[in-house]
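# Got a predicted structure here, sequence first:
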Amino acid sequence: MEARIRAAGALTAALARDPHRPAYHFTPPAAWMNDINGALYWKGRYHIFYQYNPHGAYWHLIQWGHASSTDLVHWVHHPVALIPDADGPDRKGCFSGGALVSKEGVPVLIYYGNPDGLCLARSSDDLLIEWTKDPGNPVIPEPEEGSADFGRYTMHDPCGWLANGQYYAAVNNRDPKGRGDAAFLFKSEDLCTWEYVDVFYQSRRPWTEGGEDCAVPDFFPFGDRHILLFCSHLQGSQYYIGEVRDERFFPEIHGRMSWEGGHLGGPRTLLDPNGRRVFFDWVRELRGNDRERESGWSGAMTVPRLLSPGPGGHLQIDPVPELEVLRLDARRHGSIEVSADSEVAVEGIGGDCLELAIEIDPREAREVGVKVRRSPGGEEETAVSCDVAAAVLRVDVSRSSLDREIRYTRYRSLQPHLPECEQYVTAQEGPFELAPGEPLVLRIFLDRSILEVFANRRQCVTQRIYPTRTDSTGISLFARGGAARFKSLQAWNLAPTRM
C-alpha cells in the first residue's frame, strides 16, 4: 500500500510539472480520456461522462469516467460510472453513447456494449454516482451474420432522446464502405423493446468524403430546425442543421468544427435550465503514443461553448460566460497601427494561460492576426489570422514547436496504418468570411498546449501546440499585404481550475 501511495504521489507531482498539461481545461486526474459521453444537467449540477482508461495513458478496455460541476468551470471527479463486466455484453468495453431522462424522470445512459450491442444503465441517486445496468442488455443486439438484420444496420455509438412520448436512438454506420456517413434510427415505447425504423439520414457527397462515418451522434432541436452533431474517424467533429419529417432527418446545412490538422473528435451537448445548449468536445493529443504513456495522461476537453441559432439559421458559437471568473491581471491596449508586412510586439502581455479579446479593422490588409507562444527571436510561434482574401480563419503551426516529432496529420483517423495518415499540413483552416466593413473580433483561449480561437461568434478553431522553450510566451500583432488597425486588445491571465 505504501508503495502505491508513493507512486500516486510521484505521478501527481509529475503531472503538475508537465508544461503541456492544461491548467483550466478539464482533464481526468491522470491516464487516458477520449470522447465526451452522456452530458446531462441534473439537480443543480452539470454532469459529463467520457471514455476513460484509468490504468494508463492509452486506449484500452474503455470505461466511462464521470465528473460534475455547478458552474461549468470547476469540476469534481466522481467514481467511474460504467465498467465492463467480464462476462457481460460490454466485456470488451463500455463504448460511447449518450444520456436522457426517461418518462418516469430517471436518468438513463445509453451506450454501445462491445461487442454485443446497445445497452442501458440507470441511476437513482442525486449525484448520479451509482448506475445499474439493464438486465435485458443488450436491448438492441448487434446483428449476427446470417440474420435478417445483418447488413441493414450496425450497432455503435448511440444517442437517445424522448420526443412526443416516444424514445428514439440513432446509431453510427461504423463501416461506411465508401458510401459516407449515415445513421440508423430505432424507436421504443418503454426503452426495453426496440423497433428498427430506417436509415435516419444519408450524407451528400459534396459535404463529406466517402470514408467518413457518423460516430458519436448527438441529435437535438435547434430553433425551428434540428442539429445532428457527430464525428467522423477520418475528419473529426462536424454537424448538420436540417429538418425532421416522417422520422427522417434531412440535412440542409453542413459545417465542420475540425479541419485538416485539427484535433476535435468526440462532441456532446446538454440543455441547461436556462435553455442554453452547452457543447463539449474531446481535444486529442499529438505527442505520440510512447510520450503519452510516459507522461501519464492523454486528452482534454474544450472549454464549454454555447451553441445557438445565428443569422440565416447558421451556427453561433460562444465560450460560456462563466469562464470570466478565471480572469486575473486585466490589461488593455488602445488602438495600434500595424503597417503592411510588419509585426509589432505587444509589451506587457504574455504567458501560456491567457484569454485575449481583440478587435481589428483589416483595412487593406490581405491577412491580419496575432502570434502567441512566441519566443523572443521567433524560433517558436503560433500565428492566428484571418486571411481576408482566402476567406479562412487560420492557425499556422509551422513554427509552433522546435520538437521535430510534432507533426500535424491531414486526417485525424484512428487507423494510423492508412496511407492518408502519412500526409501532413502546417496550418488548420476553417472557412470564415468577413462582410465588407466588418471588423474581425477574436476571443482566444490559450492553455499551455491548447489553443481555442473564436471569431465573430460564428467560427472556432481548436489546435494543439507544444512549444519547447520556456520563453515562448510572447504576443505580437501582424498584417500582410496592407496596413491594419488593431482597435482594441484586452488580455487576462487565467487562473487554474479546481479539479
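Sure thing, it's come through.

# use CA for all of it now, contacts and neighbours both
OK.

# Helices of the stretch 201-350 of the chain, start to end?
Using DSSP state H, counting those that start in this stretch, the helices of the stretch 201-350 of the chain run over 289-295.

# residues touching residue 488, list them.
332-336, 357-360 (CA atoms under 8 Å, 6 or more residues apart in numbering).

# can you do 7 Å?
Neighbour list for residue 488: 333-335, 358-359 [criterion: CA atoms under 7 Å, 6 or more residues apart in numbering].

# Pasting the second one now:
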Amino acid sequence: MDSEKAADNFTLSFCLAPQEYSDQGDGIFSCFNEAERKGLYIKLMKHGKIEVGFGNGREIFFFSSINKHTEKNTWNMISVIFRKDAGWCDLYINGILSNRRQFPRHMRLDWPEGKLCLGKYMADSTYEEKKTGVFCGWMKGILVHDYCLSFAEAERLHAQYPCGQKVAALSINRAAWKNDIQRPAYHLIAPGKWMNEPHAPVYYKGNYHIFYQANVHAPIWNHIQWGHMISTDMVHWRDLPLALETEEGTLDPDGCWSGSALIDKNGLPRIYYTAGNNEKFPNQSVAMAVSDAEDIELTRWHKQDSPVQEQTEGWMGEFRDPFVWLEKDTYFMLVGTGDENNGGGNAILYSSGDGLDWTSHGFLLDYEYEKNEELGHVWELPVLLPLRDANGNIYCHILLLCACQIENAAVETYYFLGYWNSEEKSFHKFHEKAMLLDLGNGTFTGPSGFVTPDKRSVLFTIAQGKRKGEEEFYSGWAHNGGLPLELSIAEGKLRLKPIREIYALKKKKLLELADVSSGEANRQLALIKGNRLWMLLCTDCDEAGIVTCCEEQRIKVYYDRKTGRLGAEDEKQICMGKYRGTEDLVALDGGEIRMEYFLDHSMIEVYLNEQKSMSLRNYIRGTERTVRVSEGMERITKLEVWEMENAY
C-alpha cells in the first residue's frame, strides 16, 4: 500500500479468532506514535470490543465497537475503512457496521516513521519490548485495499469468510516446559502462564478439585479468571477448562477473584467468589455460582445474577476472598477487609440459613493492631479450620490470613489459634501476637483450606515466584502452589506436615544411612545429583542443616537447638529466612531433630519436627542440584534420600 494513497482512503481487513483478552487491550494492527499523534492502531479490548485510533499529527481520534463485537473462540471479520473525503472512519464486524468516527472532511492521516506491527500494540516509534498488547488467538486473513470499500462491498467481503465458526478454546501444553530446570514438577502448578493463589478446594463424588487465579494469556497479573484442576489424591492433577470467566454486563466484568467452594445442604457444589466491577464503588462484591448435580467433573458453573453480599462495613473498596463453610445446618462466611476501629485488617463474619441471605456479626477478631502491624491494613484470604488432636477430636480452631497493604514488611501468611463458638458466632484467640507457619520470608502466602472426607484439615498456599517480572515473562510461567499441608494440634501446639499422599511420589531410594557422621554422609551424598529429591535428616546433635548446591550457588537451611532458631542463608551468608523475634523460635529441648526436605527444581521446602516450615526459591544457572548436610554433626541417626516422580 502506497503511503501517499494510504493517507487518503484505504481499507484494512482482518479475519481473526480471539482466544483470550487483556485488560489493556491487544494489538491487531499498530503503526502509531502516541506522542506525535500520528498513525493508526486497531486493538482487541476486553469482552471482544474493538478499538480504533488514528492521528493527523495534531489530534488523536478514537472509537470503539458498539453494534457488534468480536466473539471469543470464533472466527470474526473486521474492516476499518478510512474515508478521507467523507470524514468518516467506519468499523465493520462480521458484516455489520458497528460504529463510525467522524473527523474533519478531507483530513489526511499522518503516518509516523518506524515499524508496522501485526498482532501487537506499540504506541511510539522506539518500539521497546513490552509485556502487554500481544494478540492471543488466530489470524487467517489480512487484506489491504488502497481505496474505500462501499457498504455493499464490505458486506460481500465479510460473507466470504467463516464468520461465526468456532475454534478450539486456548489449551496450554505442559510439555512446552518439560526441559525447564526451574519449573516444579510435583508441586501444584498451572499448565503455563500466570497462576496466583490456589483456592476453593472441594471434594465431590470421588474427586478433589482445586481452582486458582489464572491468566492464560500471559504470565502477568491481568484479566483474572478461575483456573481449574481435578485429582483423586491432591497430588496428580489434571487440567480442566476455566471454571469462571469474566463477562460483560454481569457482576464480574473486571475480574473473577478468589473465593471458596463447598457442598451445600442439598449435596450440590457451590462457588463463592469475589466479583470485580470497576464501574461500581465498592468494586468488589461476593458472587455465587452453582454446578449441575450430574456434572461429575464440575466443568459447568452457573453464576447467580445478583451478588449474595455487598459491602456495608470495613474499609470501603476492600472486600474480598469469601471463605464459606457449613456447620450445624448454618452457613458461615468470612470476607477480608480492613478494620476502621483499630486501623488494621480484619475479617467480617456472616451467617445464613440458606447461603444466600446473610446476616453480619461484625469483625471476627478483637486484637491490638499496634502489636501486629505486620498483618497490614487489609486482610486477604481469611480461613478458619478445625484442629484435631491425635484422637480425632476438635481441640481448637486456626484462623489464617494473608496480610495486605503492609508497611515495611513482606506479605506473609499468619495465624491465630483459638476457640470458635458457632452458637455465639465468636472466635476467642489464645495469643496476642500473630504467628507464622513458615519462615521463608514471603514465599509461602495465599492460604486456602478445607476439611477432607476423612476429617483432615488441609491447607493450600501459593509459592511466590521471587523472580523479576521480566524473567517470569520470558520463562512463560509464574508461581506455583506449595505442598498441601495437614494441620493438627499436639500438646497445645500447631502441627503441620505435607499430606501423606505426597509420599507416593517417592520413586527410587538413592541413599539410606544410620549412625554416621556428617563427613561420611557428605562423601556419599556427593554421588547424588538431581532436581527432584526428598530427604529425611535425623540427629540428636544440637545443630542440623541441609545445603542445596549448584556450582557456586548454595542455600543452607539450619536449626540450632540452643537458640531455637530455624534459619536460612545463601553462599554469601546473607539471611534468606524470616525472623521477628522469640515468637518465631522453635523449642526442641530434648529428643531428635527431624528435618524433612523437599526439592522440586526451584522449590525448597523444609519441615522441622512438624512444628515449623521454611519455603524458599532456588533458581540456578547450572543444570542439576546437589545436596549435603551441615558439617560438624557427630551423629546422624538417620538419613534417607529419594528421587521424586513427576506428578504430571
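Yep, it's here. The structure presented is a predicted model; accordingly, all values stated were derived computationally and were not measured.

# Name the residues of stretch 566-580 of structure 2 that come out as buried.
566-570, 576-579 (16 or more other CA atoms under 10 Å).

# Name the nearest residue to the residue most central in space within structure 2, ignoring sequence neighbours.
Among the residues of structure 2, the one closest to the centroid is residue 196, at 0.7 Å (CA atoms, centre = their mean). Spatially, and ignoring its direct neighbours in sequence, residue 196 of structure 2 is nearest to residue 213 (4.7 Å; CA to CA, 6 or more residues apart in numbering).

# got it, and residue 441 of structure 1?
residue 359 (4.5 Å).

# aligned partner of the one you found in structure 2?
Counting by TM-score structural alignment, residue 359 of structure 1 corresponds to residue 538 in structure 2.

# Please tell me I have it right and the residue nearest to residue 196 of structure 2 contacts residue 200.
No - applying CA atoms under 7 Å, one finds residue 213 of structure 2 not in contact with residue 200, separated by 10.6 Å.

# helix/strand/coil for residue 226 of structure 2?
strand (DSSP: H, G, I helix; E, B strand; the rest coil).

# need the contact list for it.
211-214, 242-245, 256.

# how about the strands in the stretch 251-400 of structure 2?
255-263, 269-276, 284-291, 301-303, 320-327, 330-338, 345-352, 359-363, 378-388, 394-404 (DSSP state E, counting those that start in this stretch).

# Can you lay out these as TSV showing mean neighbour count and distance to residue 491 of structure 2?
Listed next are the strands of the stretch 251-400 of structure 2 as TSV, based on neighbours: other CA atoms under 10 Å; distance: least, CA to CA, whole Å:
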stretch	mean neighbour count	distance to residue 491 of structure 2
strand 255-263	26	31
strand 269-276	25	35
strand 284-291	23	38
strand 301-303	17	43
strand 320-327	24	26
strand 330-338	24	28
strand 345-352	25	28
strand 359-363	16	29
strand 378-388	26	11
strand 394-404	23	10
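
# Now for the alignment partner in structure 2 of residue 492 of structure 1, how many residues are close by?
Counting by TM-score structural alignment, residue 492 of structure 1 corresponds to residue 642 in structure 2. By the measure other CA atoms under 10 Å, the count of residues near residue 642 of structure 2 is 20.

# Repeat that for residue 292 of structure 2.
Residues near residue 292 of structure 2, counting by other CA under 10 Å: 15.

# I'd like to know how far the residue nearest to the centre of structure 2 sits from residue 153 of structure 2.
To residue 153 of structure 2, residue 196 of structure 2 is 47 Å away according to CA to CA, to the nearest Å.

# now do residue 243 of structure 2
41 Å.

# same check, this time on residue 385 of structure 2
65 Å.

# What is the neighbour count of the aligned partner of residue 619 of structure 2 in structure 1?
Aligned by TM-score structural alignment, residue 619 of structure 2 pairs with residue 466 of structure 1. With neighbours defined by other CA under 10 Å, the count for residue 466 of structure 1 comes to 21.

# One more: residue 625 of structure 2?
Residue 625 of structure 2: 23 neighbours (other CA under 10 Å).

# got it, and residue 156 of structure 2?
Residue 156 of structure 2 - counted by other CA under 10 Å - has 12 other residues nearby.

# can you confirm it is in a helix?
Yes - under three-state DSSP, residue 156 of structure 2 sits within a helix.

# That one pairs with which position in structure 1?
Using TM-score structural alignment, residue 156 of structure 2 pairs with nothing in structure 1.

# Give me the distance between residue 156 of structure 2 and residue 493 of structure 2.
Taken as CA to CA, the span from residue 156 of structure 2 to residue 493 of structure 2 is 74 Å.

# Map residue 458 of structure 2 across to structure 1 for me.
Checking TM-score structural alignment: residue 458 of structure 2 goes with residue 278.

# correct me, but that match touches residue 308?
No - between residue 278 of structure 1 and residue 308 there is no contact under CA under 7 Å: 9.3 Å.

# between those two, who's got more neighbours?
residue 278 (24 against 18).

# Between residue 243 and residue 153 of structure 2, tell me which one has more neighbours.
Set residue 243 of structure 2 next to residue 153 and count neighbours by other CA under 10 Å: residue 243 wins out with 21 against 12.

# Tell me which residues touch residue 22 of structure 1, please.
447-449.

# And residue 269 of structure 2, how far from residue 11 of structure 2?
51 Å.

# what residue of structure 2 matches up with residue 64 of structure 1?
Under the alignment (TM-score structural alignment), residue 64 of structure 1 maps onto residue 226.

# follow-up on the earlier one: next up, the contacts around the residue nearest to residue 441 of structure 1.
Applying CA under 7 Å, 6+ apart, the residues contacting residue 359 of structure 1 are 439-442, 486-489.

# What distance do you get for the match of residue 619 of structure 2 to residue 297 of structure 1?
From residue 466 of structure 1 to residue 297 of structure 1 the distance is 15 Å (CA to CA).

# Provide a list of residues in contact with residue 622 of structure 2.
Here residue 622 of structure 2 is in contact with 550-551 (CA under 7 Å, 6+ apart).

# same question, residue 207 of structure 1
Here residue 207 of structure 1 is in contact with residue 254 (criterion: CA under 7 Å, 6+ apart).

# For the aligned partner of residue 300 of structure 1 in structure 2, grab the count of nearby residues.
Under the alignment by TM-score structural alignment, residue 300 of structure 1 pairs with residue 480 in structure 2. Residues near residue 480 of structure 2, counting by other CA under 10 Å, number 25.
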